[in-house]
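Peer 1: Task: produce atomic coordinates for the following.
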Amino acid sequence: MRVLLVCLAGLLVCLKTADSHSLPQKDYETDSSKHDITIPLNDTSGNNSSSVPDNSNGIFDSNTTTFIARSVTRVGKKESMGIYAHKNGKVKKILEGSMAVSPWSSKSRAYLGNKDGIYVYDTETEKLEKYGNLSDNVIGIAKENRTDDLYILTEDHVVYKVTEEGTKKIKVNEAEHAERIALDWDDNLYYIGANNQPYVVASDGAKKIEGLPANSTPTLISRPPITIEHGAWFISGQQAYIIYPNATSELYVFNDQEKLEYEKRNRAVQAIFLQVRDQTEE
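Peer 2: The predicted structure follows:
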């Protein structure tokens, strides 16, 4: 059975502009005093861990598992309401108090970060289990493309590489004061620093990504959700960029087919958005 795993990595937005440089715009309102839902952007299918995803067959069929992290903002502070899994038209909460899911997985497993360590969720059996023996408060998590090793970001903004099935962690000293982390398809590590600037971790230390607009504010950093073989996906405002392991960047221009895919994806996501909201407010 083909398993298509969709992992959250930021707000999914829909196309309302003819500007091919711009990201799609949101077509729903978010009231900061009410529930705020982070919607999936990344997806992959099949079992070939070296392949770039192909969205041509649609992303929300009966074999798709979609993860949605829900939060509520109270007095200007975002509080987690947990992670939900949507499959076969049904929604269920799988982990309380968590906001971190590993984006992109080629297998039927997703890794989730929580305040007491790492969990793994099997999308076929729909079972959640503790992964390894770490007890860190994990606020960000990413899985390597070629191996089962993970990178985690802890509450105190330290990055670790996690190996040996979650039993060993190694501090990534080059990634200082990280706010978010991401891997590209070649397993290069990127992070957003305390100054809101993106960096790539190279063999000779962390390097600031060049070529981005001054004072750019990151909305999202992740593996590319489209067929780009090298580099990571960086969004600032409504503009998408590809950032590369040599610390350069370039503006990404959407083609017509990609715009159609975003429109189709947005319609499917909105239906899930409403289902989660209605179910959790009952």
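
Peer 1: From here on, just use CA atoms for contacts and neighbour counts.
Peer 2: OK.

Peer 1: For residue 37, see how far away residue 214 is.
Peer 2: From residue 214 across to residue 37, the span is 29 Å (CA to CA, to the nearest Å).

Peer 1: For residue 131, which non-adjacent residue is closest in space?
Peer 2: Nearest non-adjacent residue to residue 131, counting by CA to CA, 6 or more residues apart in numbering: residue 119, 4.8 Å away.

Peer 1: what about the helices in the stretch 151-282 of the chain?
Peer 2: With DSSP state H, counting those that start in this stretch, the ranges of helices along the stretch 151-282 of the chain come out as 256-280.

Peer 1: would you list every one of the strands in it?
Peer 2: Secondary structure of the stretch 151-282 of the chain (DSSP state E, counting those that start in this stretch): strands at 159-163, 168-171, 180-183, 189-192, 198-202, 205-208, 218-222, 232-236, 239-243, 249-251.

Peer 1: Another for comparison:
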Amino acid sequence: MRLLTYFTAFALVGLLVAAPTSNDEDDEKVLVTPEFYIKDLVEYKAEHDIVKLVVPLNALNFDETESSSEWDEIVSKFLVFFVEADVQPDGSRVDQGLYVLKDGKAKKILDNGRDAAAAAADDSKKVFFGAKDGLYKYNLETNSADKYGPITDSIIAMDMERLSEVIYILTEDRDVYKVTYNGERKEKLDDVVKPKQFVVDFGENLYFFSDDKVPYVRTVDGVKKIEGLPVATGTVTLFKPPFFLDNGAPVIINNKVYLMYSNGSSEATDFEFQPKAIPTALAPEATLVQYYAYDKKIYEYNILALIISSLVEEITDFLKKQATEINNFASKETNLKRKLQPSEKSPKIKSHA
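Peer 2: So this is what the prediction gives:
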């Protein structure tokens, strides 16, 4: 079981890094199957599908002023925000609320919440929510949500820039707006045409898919098509990149993971999902702790802990085997010495000067 956990962790690390496909034909591809979702790693069981996972990378989860350096203690404090919904056969959703997972317990904080976002590298503890009636802000003291600004648009998705309180929202009319000035001002992005989903990378570039299922990226130089990706025949899933990837975003197309870059290029990776193993939501942005939603459950992969645990077990097994061999060798040496020692009844030989 532990070895399976070990390999699962490494598979998900590979998915996280999204390494480009190697030219070496001997390199092994990674196929994620339902067996990769291990029961021991379940953090939460829901009554509905989990359609969004968000792990804030700001001081809410990574407070540099805290004195504790124990990784397990840091991870145990992680706040994870997630959205539940009933997904219909046509792909539409019936909202079931936005939740926060805190200290291992889940609490619904917004009945009509649909998405969450936080700046990734600032010292604040701010998290914002998109809901059917506008924007909300996380209240850490009360573990609840407060209305943010006068916007009343029906928001279906949102994201934020890395170092500022600039929020991008996708409305139910499938228009994208840039929200600034504490939620007081919104500016429509006319060059982002009718996206179905979008994500902002850590270089402030916006990636989106429209009705034609063609991927685009919006940078300071305008909008360009992402080249090199296959035609999407099934679902497309954009998700937040790991924090060290500045100008790129991962995407799942036809069950395979690709990397899109802000210059309009793309690369395939060595990772693919079985159709029945595609997560309903995923959050690998924190890198060493990753969250995946599958079959109405949230799985936490603490990569560092899994690796250390596996290494400790392997070292322990190795030492046990070595201890057995050492004991056997020691026993043989002891028996040999006993055979070579002179008997107490044997006459002593006198030496002559």
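
Peer 1: if we can go back for a sec, can you list the strands of the stretch 151-282 of the first structure in a markdown table and add distance to residue 257 of the first structure and mean neighbour count?
Peer 2: A markdown table is the format used below for the strands of the stretch 151-282 of the first structure (distance: least, CA to CA, whole Å; neighbours: other CA atoms under 10 Å):
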| stretch | distance to residue 257 of the first structure | mean neighbour count |
| --- | --- | --- |
| strand 159-163 | 37 | 21 |
| strand 168-171 | 41 | 14 |
| strand 180-183 | 25 | 26 |
| strand 189-192 | 28 | 26 |
| strand 198-202 | 29 | 23 |
| strand 205-208 | 32 | 16 |
| strand 218-222 | 21 | 20 |
| strand 232-236 | 18 | 23 |
| strand 239-243 | 16 | 22 |
| strand 249-251 | 18 | 16 |
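
Peer 1: Including distance to residue 82 of the first structure, could those strands go into TSV?
Peer 2: TSV is the format used below for the strands of the stretch 151-282 of the first structure (distance: least, CA to CA, whole Å):
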stretch	distance to residue 82 of the first structure
strand 159-163	22
strand 168-171	25
strand 180-183	19
strand 189-192	24
strand 198-202	27
strand 205-208	33
strand 218-222	20
strand 232-236	25
strand 239-243	28
strand 249-251	34
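
Peer 1: for these, which one sits closest to residue 132 of the first structure?
Peer 2: Nearest to residue 132 of the first structure, of all the strands of the stretch 151-282 of the first structure, is strand 168-171, at 8.4 Å by CA to CA.

Peer 1: how about residue 223 of the second structure, what's its partner in the first structure?
Peer 2: Alignment note (TM-score structural alignment): residue 223 of the second structure maps to residue 206 of the first structure.

Peer 1: Contact partners for that match?
Peer 2: 174, 175, 199, 200 (CA atoms under 8 Å, 6 or more residues apart in numbering).

Peer 1: In the second structure, which of those residues still touch?
Peer 2: Compared against the second structure with both residues aligned by TM-score structural alignment, their matches' CA atoms under 8 Å, the contacts of residue 206 of the first structure retain 174, 175, 199, 200.

Peer 1: What is the equivalent residue in the second structure for the first one?
Peer 2: With the correspondence set by TM-score structural alignment, residue 174 of the first structure lines up against residue 191 in the second structure.

Peer 1: Just checking the distance from the lengthiest strand in the second structure to the centre of its chain.
Peer 2: Longest strand of the second structure, by residue count under DSSP state E: strand 93-102. Offset of strand 93-102 of the second structure from its chain centre (CA atoms, centre = their mean, to the nearest Å): 18 Å.

Peer 1: So what touches the helix or strand following that strand?
Peer 2: Sequence-wise, the next helix or strand downstream of strand 93-102 of the second structure (DSSP states H and E) is strand 105-110. The contact list for strand 105-110 of the second structure, computed with CA under 8 Å, 6+ apart, reads 44, 97, 98, 99, 100, 101, 131, 143, 144, 145.

Peer 1: Spell out the secondary structure type for residue 12 of the second structure.
Peer 2: Secondary structure for residue 12 of the second structure, judged by DSSP: H, G, I helix; E, B strand; the rest coil, is helix.

Peer 1: That one: neighbour count?
Peer 2: Residues near residue 12 of the second structure, counting by other CA atoms under 10 Å, number 22.

Peer 1: what's the answer for the one 3 residues further on, then?
Peer 2: In terms of burial, residue 15 of the second structure registers 21 neighbours under the definition other CA under 10 Å.

Peer 1: I'd like to know which elements the helix or strand harbouring it is packed against.
Peer 2: Here residue 15 of the second structure, judged by DSSP H and E, is contained in helix 2-17. Judged by 3 or more CA pairs under 8 Å, 6 or more residues apart in numbering; DSSP states H and E, the packing partners of helix 2-17 of the second structure are helix 303-340.
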